[in-house]
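Visitor: Dropping the sequence and predicted coords here.
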Amino acid sequence: MSELTSPDRSRPDACPGALQVHQAADGALSRARLPGGAISPAQLQALADASRDLAGGEIELTSRGNVQLRAVTDPAAFAARLAAVRLLPSATHERVRNILATPLSGRVGGFVDVRGWVADVDAGLCADPDLADLPGRVLFTLDDGRGDVTALRGDIGLHAVTPTEIALVLAGADHGVRLRPDDGVTALLGAARVLREIRGSRWRLHEIEDGPAAVVQRLGLSATAEVIELAAPATTGPIGWIDQPDGGVTLAAGLRFGVLPARLADFLVAVDRPITVTPWRSVLLHDLTEDMAEQVVRVLAPMGLIFDADSPWLQVSACAGQPGCAKSLTDVRADAVRAVETETLPAEGRQHWAGCERRCGRPRGAVTDVVATDDGYRVDPPAR
């Protein structure tokens, strides 16, 4: 049961945070966790100000619904600013607060409102000293039943099957374990403790042979339902105008390469409505009136927010490339921009531009790889 099946993780997990930063070619990379992707206007303003004062003036959105700054000149000062707006509530647990949640939950669709689960999971993680030992790669998912974040294949998750029945998802799959909604968070935190006990040098639950079975057994649970097949990962999250049943509007907007310039962040802050960062590197503005939503689209679309679901920019992702990464062979983002603007993309559909064979930042699912080599770009179509 404890036999390990994936390549040995002999080096420590170096996933960056606000306190443990990554030293890139262009300086320190500092990352802030946003459980459930939620961020208040005041918190976003603090990030925008920090990006101008301490970094390159941009906020990068990550595939885990978090945010990061590149070329940070003073990581300690950045961490202090995060703590001042409660984006760094625990110095010991900051890197394990990787909690994805359905971005529209509680506003549009879904069987349950998972926002309360987000707060309870985050509080439970931070309250247990032992869970600080979990690797920064561990991912928790809280899905209201539509399947959007469960499809991203986290380590431990809750997935609403009906309004009164929850699946415990392990290593990105259903194993037939069913819970009452009120018992879900307790089971998830228990599974996290089991993962800590059995992981050895591994970072992810799927890397442990029979890891999900070990979790189920140690928690005293059992399969009581037929296993459900989970959805394939979506290439993009919601985009555009979304009517809320309460009469409000959510606007969902993409960004080129998931990069939010500080000036554009200032305008989002000025709208003064709840904001969600998604794992598709997009942003959602919630609870708008129709007049407010129309004004946001009119003003912010020309500034870079993408409200068109058919935009080619939503099909193109890229690693940091030069000058941010010393391993990159070229400035892949500049090359990708030229390809989009001149309509010379090398493939149709989802594509990821990478400066080397590591292909950092590659999204899940069927993606064409456009990989820089010494002889130019090589195009690798999705595996069949």
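Guide: Here it is on my side, so go on.
Visitor: only C-alpha atoms for contact and neighbour calcs from this point on.
Guide: Will do.
Visitor: Which residues does whatever helix or strand residue 42 lives in contact?
Guide: Taking DSSP states H and E as the criterion, residue 42 maps to helix 41-54. Helix 41-54 has contacts (C-alpha atoms under 8 Å, 6 or more residues apart in numbering) with 57-59, 69, 72-74, 78, 81-82, 85-87, 261-263, 265-266, 268-270, 272-275.
Visitor: Of these, select the buried ones using a PyMOL command.
Guide: Buried residues within the contacts of helix 41-54, by 16 or more other C-alpha atoms under 10 Å, are selected in PyMOL with:
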select buried, resi 57+58+59+69+72+73+78+81+82+85+87+261+262+263+265+266+268+269+274+275
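Visitor: Now, the contacts of helix 41-54 that are in strands?
Guide: Judged by DSSP state E, the contacts of helix 41-54 include 58-59, 69, 72, 261, 275 as members of strands.
Visitor: In a markdown table: these, plus distance to residue 174.
Guide: Shown next, in a markdown table, are the ones in strands among the contacts of helix 41-54 (distance: C-alpha to C-alpha, whole Å):
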| residue | distance to residue 174 |
| --- | --- |
| 58 | 38 |
| 59 | 35 |
| 69 | 35 |
| 72 | 40 |
| 261 | 39 |
| 275 | 30 |
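Visitor: try this one side by side with the last:
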Amino acid sequence: MLAAMPDSAPSPLSAGGASPRDGGAARATRRDGGDACPGTLRLHRADDGALARVRIPGGVLSADRAEALLTAAARFGDGELHLTSRGNVQLRGLGTECGGELAGLLTAAGLLPSAAHERARNIVASPLAGLDGSGGLGAWLTELDRLVCGSPAAAALSGRFLFALDDGRGDVDALGADVTLIAEGPAGAGAALLRIGAADEVFRVPAAEAPRAAMRAAEEFLRAARDSGAWRVKDLPDDVRAELVTTIGSASGPAVARPRPRTATPPTPGPLGSAITADVPLGRLTPTQWQLLTDTARRYGGELRLTPWRGIVIPGPVPRPEASEALRTLSASGLITAPDSPWTGVGACIGHPGCAKSLSDVRAEAGAAVGVPGRLPVYWSGCERRCGHPHGEWIDVVATPDGHRISHVRGERRDARTTVRNDPARLAAAVAESRAL
């Protein structure tokens, strides 16, 4: 089925969410229309063809499944693969009648284990878990995905509802998930912390029960949202959200004060212990780059991890001399393999001409403005929806009818805005100055 919808979920900074300008609490949002978030069985009609979003729980992808995605992109789409801010993969330029064949290919590859739950499998996980002295999250990820796919109720979750599995470093805890599990101690041994939405308190649960506690929380959300039409925890009326947290807490362990981190820290591109990390300019991978990453992963353990910051971790182990050579090869293909790349921290939505709502070709504009890496990430949006924007502190560049508006965002607040009109050189200079703050 092909359903018309926005390219991705409206940003929390757009109408209907918390307003960064007033710094107030999130307002309740009622969704009157059906959830049209795309998947692999429900494609989205974009200006460059149909779009499919393939959920990759935890961003964990075997080399064989990566090959299947490349085959799908080449056979049905424009050949490129696009990483999302949830570590998923989008295929673009699809023919409108390819849905059945695409689903068959992905099912055969193990990428579509449940047709009823394919859009509900939104799980992000700390991409460095188990690689730099932290505990692994593989058991939690496998079990939570199994529980989601096995829950009849979970099939009703919005395609925007998000689970996060954090190994304790706070990286994905900062992403604003609806249900977050935080490991305490190595591999979450002994206990885990359960957070509902942006609540400042968490509930301690046994580590072995953590995935089931997360699934119960999601099912409890569905009951709480029945009358409100909310798709996410932040959309609930304040009193309903507070009651939800209390209800889940009563079925969990003791409450612990732990405010959610404001800023996520993505992996630094380059070598990392026995692993290697590369970022993807604007999240867009050519067939050659994807094949190169897949071949590299196949030589060293056969796994890739897609990050919520549009990067890829190859866990390895990769011997140090070979890591340097692998990174040089990846860099030569156009990937980001060092933190001093001009592309570090630069992101953008698909923009014009791929999206009909975009007022500008923001990807080309972002490329024209790259320069010395700034302290802050920058995200270019073609319209006020700001699809795929980062979290925490960042520079927000939005195309408007009056020019490009530049703002400094800190969590739920933003500074006074500057607008640059029809002057590429001045725009690049203003963005660079803002990123250096």
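Guide: Cool, the structure landed. Nothing here was measured: the structure is a model prediction, and the numbers come from that model.
Visitor: Need the TM-score between these chains.
Guide: Scored against TM-score structural alignment, normalised by the length of structure 1, the superposed chains reach a TM-score of 0.91; 372 aligned residues with a C-alpha RMSD of 2.1 Å.
Visitor: what comes up buried for the helix holding residue 42 of structure 1?
Guide: Buried residues in helix 41-54 of structure 1, counted by 16+ other C-alpha under 10 Å: 41, 43-52, 54.
Visitor: Counterpart of residue 152 of structure 1 over in structure 2?
Guide: Alignment note (TM-score structural alignment): residue 152 of structure 1 maps to residue 175 of structure 2.
Visitor: since we're on that match, how many residues are nearby?
Guide: Here the number of neighbours of residue 175 of structure 2 (other C-alpha atoms under 10 Å) works out to 25.
Visitor: Quick check, it in contact with residue 391.
Guide: Yes. Using C-alpha atoms under 8 Å, residue 175 of structure 2 makes contact with residue 391 at a distance of 6.1 Å.
Visitor: What sits closest to the residue nearest the centre of structure 2 if chain neighbours are left out?
Guide: Nearest to the geometric centre of structure 2 sits residue 86, at 1.7 Å (C-alpha atoms, centre = their mean). Using C-alpha to C-alpha, 6 or more residues apart in numbering and skipping residues adjacent in sequence, the residue nearest residue 86 of structure 2 is residue 308, 4.5 Å away.
Visitor: Contacts only, for the one you found.
Guide: Residue 308 of structure 2 makes contacts with 59, 84-87, 124, as judged by C-alpha under 8 Å, 6+ apart.
Visitor: and of those residues, the nearest to residue 356 of structure 2?
Guide: Within the contacts of residue 308 of structure 2, the smallest distance to residue 356 of structure 2 is 18.9 Å, found for residue 84 (C-alpha to C-alpha).
Visitor: In terms of helices and strands, where is the residue mapped onto residue 42 of structure 2 from structure 1?
Guide: Here residue 42 of structure 2 is matched to residue 20 in structure 1, going by TM-score structural alignment. Secondary structure from DSSP H and E places residue 20 of structure 1 outside every helix and strand.
Visitor: what separates residue 20 of structure 1 from residue 49 of structure 1, distance-wise?
Guide: Using C-alpha to C-alpha, to the nearest Å, one gets 21 Å for the distance from residue 20 of structure 1 to residue 49 of structure 1.
Visitor: which residues sit against stretch 209-228 of structure 2?
Guide: Contacts with stretch 209-228 of structure 2, where a contact means C-alpha under 8 Å, 6+ apart, come from 30, 140-141, 143-144, 147-148, 153-154, 156-157, 163, 179-181, 192, 194, 196, 205, 231, 233, 236-237, 240-241, 244, 248, 252.
Visitor: Among the residues you listed, name the buried ones.
Guide: By neighbour count, with 16+ other C-alpha under 10 Å, the contacts of stretch 209-228 of structure 2 hold 30, 140-141, 144, 147-148, 154, 156-157, 163, 179-181, 192, 194, 196, 205, 231, 233, 236-237, 240-241, 244, 248, 252 as buried.
Visitor: picking up where we left off before, wait, doesn't the residue nearest to the centre of structure 2 sit right on residue 125?
Guide: No. Applying C-alpha under 8 Å, one finds residue 86 of structure 2 not in contact with residue 125, separated by 9.3 Å.
Visitor: Sounds good, over and out.
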